[in-house]
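In: here you go, sequence then predicted model.
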Amino acid sequence: MPPNAPEDVSRTIETLYRSESGRILATLVRLLGDLDLAEESMHEAFAAALDSWPQAGIPEKPRPWLISTARFKAVDGIRRRARFDGVERDLALHLEAQSNEARINEALQEEEIEDDRLRLIFTCCHPALPSEGQVALTLREVCGLTTEEIARAFLVTPATLAQRIVRAKAVIRDKAIPYQVPLSPELSARLGAVLQVVYLVFNEGYSAETTGAELSREAIRLGRLLLDLLPEPEVMGLVGLMLLQESRRAARSSAEGDLILLDQQDRLLWNRDHIAEGIALTERALASRRFGAYTLQAAIAAVHAEASSTASTDWRQITLLYDRLIRIQPSPVVELNRAVAVAMYEGPEHGLRLIDDLLAREELARYHLAHSARADLCRRLEQLPEARASYEKALALARQEPERRFLAGRLRELQ
């Protein structure tokens, strides 16, 4: 391609890093056999692109260019160090033996790259790693989220999150954890952490203001990869859940980016293909009778998707599904969601009593959605001073700008 303005190249490279770094890193791990070396050489390749592409033009296929450049930079670095280190010399000889062009081209085939990502996911989710390290490392290395983004998802500081990643990498290196998808007897046992990773990626995308759709698509694609590999009920349930939630993306916000709640959404904007596929997967998972929390959440989303309006929604069925979900995955957030369903089924005073009990336990004291839900029920009961106080608490705790604008609007309405 012809030369480009440096600012245009910079924007292109930034987009490529966001969308392709996970694939590139996964393939480099396979080619180089070392996670830290792969990460270092990938960053060098992106830096080389910033230097080269404004004059040479953006390659027709940027991903193979970046992978090849990263690999050769890694080999060059190893050659330089090999003069002083016998281990590095052996590694350099090994990589050079694999450096013929046919082998490199084979390594860059699309199918092989997709397999690379699956291998890297299972490596990062190896049981030898602490559970928080499994999830953090996979989000960072496979999906390309920044340390700050992951820290926000975990509600910890970036420094704490960075330490988890460093420790997880050290375990992989010290225990020589293999870069492979586990054999069938181990596969199911390793699946839980992988599903958690995929759903965290999806949730990050679902709430993100800018790159959300991209991250959500990435999570759904990873879920489908897992479904091809292991068609277990909970994999079906997770993919079904993500599709059903993603189906509402176009209706969740206005053209100005303002939040639109479920009861005010234009259901004609919901993606019916996503809904049909999500419901079919959820029904298959339920029929197995071996399902878990993801499938139950998908079943709740399916009840919403099948209703023509909030008023016609089967809130009793949703409440019963939450009852079952609480038995297998007890959590204050699940209890909060159940309380909202109860308010729709039995009346706002019943839901408000449940939410007040939850807030009294203080587990959700800093969770803005709990205060927002309480405010909404107080508003419906015409307890306006209580509603105003709860909206103010929710606004003080909310971080996403669309949510803050929504809550500020509710406060103005009360005034």
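Out: All right, it came through fine. Residues are numbered from 1 along each chain as shown.

In: CA atoms for contacts and neighbours, from now on please.
Out: Fine.

In: just checking, what packs against the one helix or strand Glu7 maps to?
Out: Glu7 belongs to helix 6-32 when assigned by DSSP states H and E. Under the contact criterion of 3 or more C-alpha pairs under 8 Å, 6 or more residues apart in numbering; DSSP states H and E, helix 6-32 touches helix 35-56, helix 62-82, helix 110-124, helix 131-141.

In: make CSV out of the ones you listed and add distance to Arg327 and mean neighbour count.
Out: CSV is the format used below for the helices and strands packed on helix 6-32 (distance: least, C-alpha to C-alpha, whole Å; neighbours: other C-alpha atoms under 10 Å):
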stretch, distance to Arg327, mean neighbour count
helix 35-56, 39, 18
helix 62-82, 46, 19
helix 110-124, 29, 21
helix 131-141, 22, 23
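
In: which one of those lies closest to Met236?
Out: When these are ranked by proximity to Met236, the top entry is helix 110-124, at 17.0 Å, counting by C-alpha to C-alpha.

In: just send the helices and strands packed on helix 6-32 back as JSON lines, with distance to Ser308 too.
Out: Formatted as JSON lines, the entries for the helices and strands packed on helix 6-32 read as follows, by distance: least, C-alpha to C-alpha, whole Å:
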{"stretch": "helix 35-56", "distance to Ser308": "48"}
{"stretch": "helix 62-82", "distance to Ser308": "44"}
{"stretch": "helix 110-124", "distance to Ser308": "38"}
{"stretch": "helix 131-141", "distance to Ser308": "36"}
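
In: buried residues in whatever helix or strand Arg284 lives in?
Out: Following DSSP H and E, one finds Arg284 within helix 272-288. By neighbour count with 16 or more other C-alpha atoms under 10 Å, helix 272-288 contains the buried residues His274, Ile275, Ala276, Gly278, Ile279, Ala280, Leu281, Thr282, Glu283, Arg284, Ala285, Leu286.

In: next structured bit after that helix?
Out: Sequence-wise, the next helix or strand downstream of helix 272-288 (DSSP H and E) is helix 293-306.

In: use this one as the comparison:
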Amino acid sequence: MNGQRATRSVEAVFREDRSRLLALLAARFGDLDLAEETTSEAIEAALRRWPVDGVPDKPLAWLLTTARRKAIDRIRRDRAYAERLAALQVESDRAAPTVPPEAGFGDIPDERLQLFFTCCHPALSAEARAALTLRFLAGLTTSEVARAFLVPTATMAQRIVRAKRKIRTARIPFRVPGPDELPARLPSVLRVVYLVFTEGYAASSGGDLMRPDLAEEAIRLARILHRLLPGEREVTGLLALLLLTDARRAARTDAAGGQVLLEDQDRALWDADLIAEGQRLVVPALTGPGVGPYAVQAAIAALHDEATDFETTDWPQITALYDVLFQIDPSPLIALNRAVAIAMRDGPQAGLPLLDALADTEELRGYHLLPAARADLLRRLGRTTEAAAAYRAALDLASNEPERATLIRRLATLAGR
């Protein structure tokens, strides 16, 4: 029984605070590889020791102390490695105080934002910034990050290795940027928080529709950013968007974990407090010149949340907002969502040519929601043979089991079963 309790305690710590432990070690030693390896070694040590010695009163502090000792032992054994780390650490030490070895975890500053801004440094490519942050801050596996970017796992693994090497060789410090650097650095951080939420709200694969732990982590990080940067309207917009979207979580699955689409959701299950908080944030996010994409998306989410049912949704206003959003960010994904909104406003025949025009878009080639949306419009037009083919195409691309089940049900309905 003690062994089972110890295992559960380690798993809980790893699930909830692995990113914090990793961030502290990275800030202390200035090396992501060392931080990741010693974090894993500390977890392994806990799985061996805690069943025998008992779970410590401060398990996180125990893990930090153990990981730090293992890192120091490794540095002492390798003089060349120690010299390299010493060079890397100069700027990090200037930016943040060293945590005393005897400190409890409640006394330790939260350094995850430092790791966020390090992973989103402008010296790194946009893809590398998001990939590193999803890997190390959100705790996604390399294969999960690869699926989020629609690339092979091996390609993503190489991208992460190159990005870590870039941080090391360029001596990128682990710190939060100053006011003069912040405008250039913030969009990358916001993008990563958004990607973390997206993976949590609609998991790229697996047996569950959602990964609530990731969605909650993204919201927590967005709240931290909003507290630190209350005057940044896109920070406000992002937080509003996440709250207004996450408010529907309880209605998105049935008792068996199956997917419930927006038109079929019980809106009484939506979280009224999150909706109210998100709505309060939308106004300041939209106020002033140069409205950003997250603020516009938040306004769209607010319109969905305000509707008493699917039929009374204000599709003309939503379409108008998608027009604005597409001017700000003319990406294929925004074009896809805009096409669906136009179809809801003007009928499926109006949206279908817009979806067909995206068929050869490289960014959407492996994205199952494009053929799925096309199938839905074809079904509504009564073109059942074409709709079935599109549903099968979506099914070939989908890797999330509840989403696959929804597509299978749609196919069965078309077949009259």
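Out: Happy to help now that I have it. These figures come from a predicted structure and were not determined experimentally.

In: TM between them?
Out: Once the chains are laid over each other, their TM-score by TM-score structural alignment, normalised by the length of the first structure reads 0.90; 401 aligned residues with a C-alpha RMSD of 2.3 Å.

In: follow-up on the earlier one: now do the helix holding Arg284 of the first structure against helix 293-306, angle only.
Out: With axes from the mean of the first three to the mean of the last three C-alpha atoms, to 10 degrees applied, the angle from helix 272-288 of the first structure to helix 293-306 works out at 130 degrees.

In: neighbours of the aligned partner of Glu11 of the second structure in the first structure, how many?
Out: Mapped onto the first structure by TM-score structural alignment, Glu11 of the second structure lines up with Glu14. For Glu14 of the first structure, the neighbour count with other C-alpha atoms under 10 Å is 14.

In: same check on the one 3 residues further on?
Out: The tally of other residues near Tyr17 of the first structure (other C-alpha under 10 Å) stands at 18.

In: which part of the second structure lines up with stretch 163-175 of the first structure?
Out: Here stretch 163-175 of the first structure aligns to the second structure at residues 158-170, judged by TM-score structural alignment.

In: hmm, I typed the wrong one, I wanted stretch 68-76 of the first structure.
Out: The alignment of stretch 68-76 of the first structure onto the second structure (TM-score structural alignment) covers residues 65-73.

In: who touches that stretch?
Out: Applying C-alpha atoms under 8 Å, 6 or more residues apart in numbering, the contact partners of stretch 65-73 of the second structure are Leu25, Leu34, Ala35, Thr38, Thr39, Glu41, Ala42, Pro101.

In: mind running it again at 10 Å?
Out: With contacts defined as C-alpha atoms under 10 Å, 6 or more residues apart in numbering, stretch 65-73 of the second structure is touched by 21-22, 24-25, 28-29, 34-43, 45-46, 59-64, 74-76, 82, 100-104.

In: over to stretch 272-292 of the first structure?
Out: 231-248, 294-303, 305-306, 324-325, 328-329.

In: hang on, Ala148 of the second structure packs against Glu199?
Out: Yes. With contact defined as C-alpha atoms under 10 Å, Ala148 of the second structure counts as touching Glu199 (7.3 Å).

In: the two: who's more crowded?
Out: Legend: neighbour count by other C-alpha under 10 Å for Ala148 of the second structure and Glu199, higher for Glu199 (25 against 20).

In: the more buried one matches what in the first structure?
Out: Using TM-score structural alignment, Glu199 of the second structure pairs with Glu204 in the first structure.

In: so that match touches Thr146, yeah?
Out: No. Glu204 of the first structure is not in contact with Thr146 according to C-alpha under 10 Å; the separation is 11.4 Å.

In: which element is the aligned residue in the second structure for Leu191 of the first structure on?
Out: Using TM-score structural alignment as the criterion, Leu191 of the first structure maps onto Leu186 of the second structure. Assigned by DSSP H and E, Leu186 of the second structure falls within helix 182-201.

In: what is that helix packed up against?
Out: Applying 3 or more C-alpha pairs under 10 Å, 6 or more residues apart in numbering; DSSP states H and E, one finds that helix 182-201 of the second structure makes contact with helix 112-119, helix 126-136, helix 142-148, helix 212-228, helix 233-246, helix 293-306.

In: buried among the contacts of stretch 272-292 of the first structure? Need that as a selection in PyMOL.
Out: Buried residues within those, by 16+ other C-alpha under 10 Å, are selected in PyMOL with:
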select buried, resi 232+233+234+235+236+237+238+239+240+241+242+243+244+245+246+247+248+294+295+296+297+298+299+300+301+302+305+325
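
In: can I assume Asn271 of the first structure is in contact with Ala251?
Out: Yes. At 9.5 Å, Asn271 of the first structure and Ala251 qualify as touching, with contact defined as C-alpha under 10 Å.

In: okay, which residue is most central for the first structure?
Out: Computing the C-alpha centroid of the first structure and ranking residues by C-alpha atoms, centre = their mean puts Val201 first, at 0.3 Å.

In: report the contact partners of it.
Out: Val201 of the first structure makes contact with 135, 138-139, 143-145, 150, 153, 195, 212, 215-220, 222, according to C-alpha under 10 Å, 6+ apart.

In: stretch 133-141 of the first structure maps to which residues in the second structure?
Out: Mapping stretch 133-141 of the first structure onto the second structure (TM-score structural alignment) gives residues 128-136.

In: chain center to that stretch: distance?
Out: On the basis of C-alpha atoms, centre = their mean, to the nearest Å, stretch 128-136 of the second structure sits 10 Å off its chain's mean C-alpha point.
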